[in-house]
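*Asks:* Here is my input; please provide its structure:
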Amino acid sequence: MQIDADTPMVPTRHWHRLADGRLQCDVCPRECKLQEGQRGLCFVRGRYGDQVVLTSYGRASGFAVDPIEKKPLYHYLPGSRILSFGTAGCNLSCRFCQNWDMSRSREMDRLQARATPEELAQMARQHGCRSVAYTYNDPVIFLEYATDTARACHEAGIRSVAVTAGYINPGAREDFFAPMDAANVDLKSFDEAFYWKLCGGHLEPVLETLRYLRRHTGIWLELTTLLIPGQNDDPAELDAMTRWVVETLGPDVPMHFTAFHPDWRMTDLPPTPPETLRHARRIARDNGVHHAYTGNVRDPEGSTTWCPACGAPLIRRDGYRILEMRLKPGGHCPDCGSVCAGVF
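*Replies:* Here you go, the predicted model:
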């Protein structure tokens, strides 16, 4: 592992020594087994000095102040601003990655912005952000940096949002999500073959993460599925996925179906037709999902929050911009009084 004088080497927690002398990283299901000087597939965790260290602590690939709807989160502090940042590397190898310049980076010079957890919390306050998002690449691989930042944010009155694929092991899972307030989990498909062939991972650990979040935490949860033509947009798969969500996670977990555009190693496929997204939304609603949305397309109906009880529009959006917020205090529908699930 190439280490320069400016690279931080922060000791990590989730690893153990194997009988053959290698160190196994236990953060995610890849469980990389490392000789001295080797990095894991994520690139930012590696063995150095007979321990597993994080080499991206305090260094980011950039910052942005976004509407929280861009994460996407539609039921968590709608209309608020969120400070977004990430590092480099990833523990999945999705061929369709839309942030591949960061997640697939193997150059530490991508990480030119430096910020301590306390500085990030103050940056969020200075820009009027109510929360910080750990995003762009998957934050589970910079777990220590993300959780330290989340704790610093809480001390400053700022909330934390994890934007993640949920590919993480028990133990690390509890550690990572403990200081988080909300999460958008990328449920890439409901098919094991898709996860293995196109992402280099497995479906079941992601489902385990979703079960954990709903059953054992108070974290606000939303889901996103990027629909790729001919890969994960089959109506039968979407039917099975949305039925599982309602039966296992509950009908109030919002689902976002977003449009793919050709990128990284899947430039031979066309963009997702808007009708595919609208059809996925219909399947979800027919199966009992109360809040199903379309994304990356102009679709007023698919971006509106509707009351699941009376069907009245509650929040109208144009892209990431809120046009009308009709919710009463406590998230109540102004027409029938029913409560809309979320944090408002």
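
*Asks:* all contacts plus neighbour counts: C-alpha atoms, from now on.
*Replies:* Will do.

*Asks:* Contacts only, for Arg125.
*Replies:* Contacts for Arg125 (CA atoms under 8 Å, 6 or more residues apart in numbering) come out as 156, 158.

*Asks:* same deal with Lys33?
*Replies:* Counting by CA under 8 Å, 6+ apart, the residues that Lys33 touches are 22-25, 40.

*Asks:* In TSV: those residues, plus secondary structure, neighbour count and distance to Ala146.
*Replies:* Compiled in TSV, these are given as follows (DSSP: H, G, I helix; E, B strand; the rest coil; neighbours: other CA atoms under 10 Å; distance: CA to CA, whole Å):
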residue	secondary structure	neighbour count	distance to Ala146
Arg22	coil	17	26
Leu23	strand	23	23
Gln24	strand	22	21
Cys25	strand	25	17
Gly40	coil	22	18
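
*Asks:* From the residues you listed, pick the one nearest Lys70.
*Replies:* Sorting the contacts of Lys33 by distance to Lys70 puts Gly40 at the head of the list, at 30.0 Å, by CA to CA.

*Asks:* if we can go back for a sec, report the two of the contacts of Lys33 separated the most.
*Replies:* When the contacts of Lys33 are compared pair by pair using CA to CA, the farthest-apart members prove to be Arg22 and Gly40, with a separation of 12.2 Å.

*Asks:* By residue count, which strand of the chain is the longest?
*Replies:* Among the segments of the chain that qualify as a strand by DSSP state E, the longest is strand 220-227.

*Asks:* continuing past that strand, what's the next helix or strand?
*Replies:* Where DSSP states H and E defines the elements, the next helix or strand beyond strand 220-227 is helix 235-244.

*Asks:* one more to put side by side:
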Amino acid sequence: MISATENIKEAKWWKPAENGKILCTLCPRYCTIGEGQIGFCFIRQNIGGKLYTIGYGRPTGFAIDPIEKKPLNHFLPGTEILSFGTAGCNLGCKFCQNWSISKAKYDNLNSLNYSPEEVVMLAKRYKVPSIAYTYNDPTIFGEYVIDISKIAREEGIKSVMVTAGYIDKDARKEVYKYIDAANVDLKGFTERFYHKLTFSHLNDVLDTLIWLKKETDIWFEITTLLIPDENDNPEEIKQECNWILNNLGDEVPLHFTAFHPDFKMRDKNRTPHETLIMARNIALQAGIKFCYIGNVHDDEGQTTYCPNCKYKLIVRDWHSVLKYNLTGNKCPKCNSIIPGVFE
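*Replies:* Here you go, the predicted model:
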């Protein structure tokens, strides 16, 4: 029997501001929140001069997904992962494909009551090796992430952040303390795109990516959802790839995924398959070793190749692994080491 958890918990990452208000320091939005008010994310509220996370222990639902759906292609490929999120989000993406929960307040949804211990117990019950904090951005329920991921690590279960990477420099050190892997949405590569379509800023996300690479041991991959006429310009894609090479190296997997009309961008067309192929070719020609295509069927664009001898190491169809030819973390043909976590 699942027992109820408290619906609110005093938040970390805040300090008093003027006139009885509170400054939330969890993300670069730095909301100033008055008595009784909630922040931009909908789940951090000023109650009596203290900041509370009112979505703590209140997931909106669970699913067992293939880990390739996150997408992660170099972290325990072919395994399943327990996925969940809460209400709210700290970005305002007009193209959000999970808007029914990310733009909702937790009390407007039929949310569940699960303590951190119960979430980990659920993963053990279904015998999955990892838990994904996903659907909305887990940054906003960072306290819940910390408590779950700490217990999960003690139980030998991995933790995965699926995130936009829009988080304060100090807060991320705590939120990611027990995290094993992440997929970071690099939503575009211009400040115009970030400001206009996500109500956030590009440089804060780039800073998180550099921090993940240089100051942590967390395995991470990058996803860019290509939206027609917004962030699919070949020159912009080339600039993104060059930035990744210069700041993160050539071994960080990059995923280009297809947009479908949703939320406040229903007037846009779906991303043509040809655009995804073009973007992948730009990345490979620039020197990125592992680039994938998502949200469409594409045998070549979803297969992991050895960058040295071009042997097919992992053959996929969308989120399904059809063939797995790795020997540990090595190519069986040329013995090259393939970056990632494979066992």
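
*Asks:* The longest strand of structure 1 packs against which elements?
*Replies:* Using 3 or more CA pairs under 8 Å, 6 or more residues apart in numbering; DSSP states H and E as the contact criterion, the elements in contact with strand 220-227 of structure 1 are strand 182-186, strand 255-259.

*Asks:* Can you tell me which of those is nearest to Tyr134 of structure 1?
*Replies:* strand 182-186 (9.5 Å).

*Asks:* Show me what counts as buried in the helix or strand just after the closest one.
*Replies:* Note on strand 182-186 of structure 1: by DSSP H and E, the next helix or strand toward the C-terminus is helix 192-194. Within helix 192-194 of structure 1, the residues that qualify as buried by neighbour count (16 or more other CA atoms under 10 Å) are Phe194.

*Asks:* contacting residues around stretch 307-317 of structure 2?
*Replies:* Contact with stretch 307-317 of structure 2 is made by 289-290, 297-299, 302-306, 321-326, 331, 333-334, 336, as judged by CA under 8 Å, 6+ apart.

*Asks:* ditto for stretch 253-273 of structure 1
*Replies:* The contact list for stretch 253-273 of structure 1, computed with CA under 8 Å, 6+ apart, reads 72, 74-75, 95-98, 100, 221-229, 245, 274, 277, 280-281, 289-297.

*Asks:* swap in stretch 182-195 of structure 1?
*Replies:* Under the contact criterion CA under 8 Å, 6+ apart, stretch 182-195 of structure 1 has outside partners 71-73, 76, 160-166, 201-204, 206, 210, 219-226, 231-232, 237-238, 240-241.

*Asks:* in structure 2, which residue is closest to the centre?
*Replies:* The structure's structure 2 has its C-alpha centroid closest to Val162; by CA atoms, centre = their mean the separation is 1.9 Å.

*Asks:* what kind of secondary structure is that residue in?
*Replies:* Assigned by DSSP: H, G, I helix; E, B strand; the rest coil, the conformation of Val162 of structure 2 is strand.

*Asks:* Repeat that for the one 10 residues further on.
*Replies:* Judged by three-state DSSP, the three-state class of Arg172 of structure 2 is helix.

*Asks:* give the contact list for the residue mapped onto it from structure 1.
*Replies:* Arg172 of structure 2 maps onto Arg173 of structure 1 when the alignment is built from TM-score structural alignment. Listed by CA under 8 Å, 6+ apart, the contact partners of Arg173 of structure 1 are 27, 209.

*Asks:* With Gly89 of structure 1 as the reference, measure out to Arg173 of structure 1.
*Replies:* Using CA to CA, to the nearest Å, Arg173 of structure 1 is found at 19 Å from Gly89 of structure 1.

*Asks:* Same check on Val140 of structure 1?
*Replies:* Val140 of structure 1 is 11 Å from Gly89 of structure 1, by CA to CA.

*Asks:* Quick one: end-to-end distance for stretch 31-48 of structure 2.
*Replies:* Looking at stretch 31-48 of structure 2, the gap from its leading to its trailing residue is 17 Å under the measure CA to CA.

*Asks:* Same question for stretch 46-56 of structure 2.
*Replies:* The distance separating the two terminal residues of stretch 46-56 of structure 2, taken as CA to CA, comes to 15 Å.

*Asks:* Quick check: buried residues in that stretch?
*Replies:* For stretch 46-56 of structure 2, by 16+ other CA under 10 Å, it's 46-47, 49-56.

*Asks:* Out of those residues, list just those in helices.
*Replies:* Judged by DSSP state H, the subset of these located in helices is empty.

*Asks:* all strands of the stretch 51-200 of structure 2, in order?
*Replies:* 61-66, 80-85, 130-133, 158-163, 181-185 (DSSP state E, counting those that start in this stretch).

*Asks:* average distance between the shortest one and structure 1?
*Replies:* Once superposed with structure 1, the aligned residues differ from strand 130-133 of structure 2 by a mean of 0.2 Å; criterion: mean CA distance after the TM-score superposition for structure 1.

*Asks:* who are the neighbours of that strand, in terms of helices and strands?
*Replies:* Identification of packing neighbours for strand 130-133 of structure 2 by 3+ CA pairs under 8 Å, 6+ apart yields strand 80-85, strand 158-163.

*Asks:* per the alignment, Ser84 of structure 1 corresponds to what in structure 2?
*Replies:* Per TM-score structural alignment, Ser84 of structure 1 is aligned with Ser83.

*Asks:* Now that that match has come up, it's in contact with Tyr133, right?
*Replies:* Yes. Counting by CA atoms under 8 Å, a contact exists between Ser83 of structure 2 and Tyr133, whose distance comes to 6.2 Å.

*Asks:* of those two, who's got more company?
*Replies:* It is Tyr133, of Ser83 of structure 2 and Tyr133, that has more neighbours when counted by other CA atoms under 10 Å, with 26 against 22.

*Asks:* Once you drop chain neighbours, what's closest to that one?
*Replies:* Closest residue to Tyr133 of structure 2 in three dimensions, ignoring its sequence neighbours and counting by CA to CA, 6 or more residues apart in numbering: Met161, at 5.2 Å.

*Asks:* how near is the one you found to Gln285 of structure 2?
*Replies:* When distances are taken as CA to CA, Met161 of structure 2 and Gln285 of structure 2 turn out to be 29 Å apart.

*Asks:* just Trp13 of structure 2 next, same as before
*Replies:* Using CA to CA, we find Trp13 of structure 2 at a distance of 42 Å from Gln285 of structure 2.

*Asks:* How about Lys50 of structure 2?
*Replies:* On the measure of CA to CA, Lys50 of structure 2 and Gln285 of structure 2 end up 52 Å apart.
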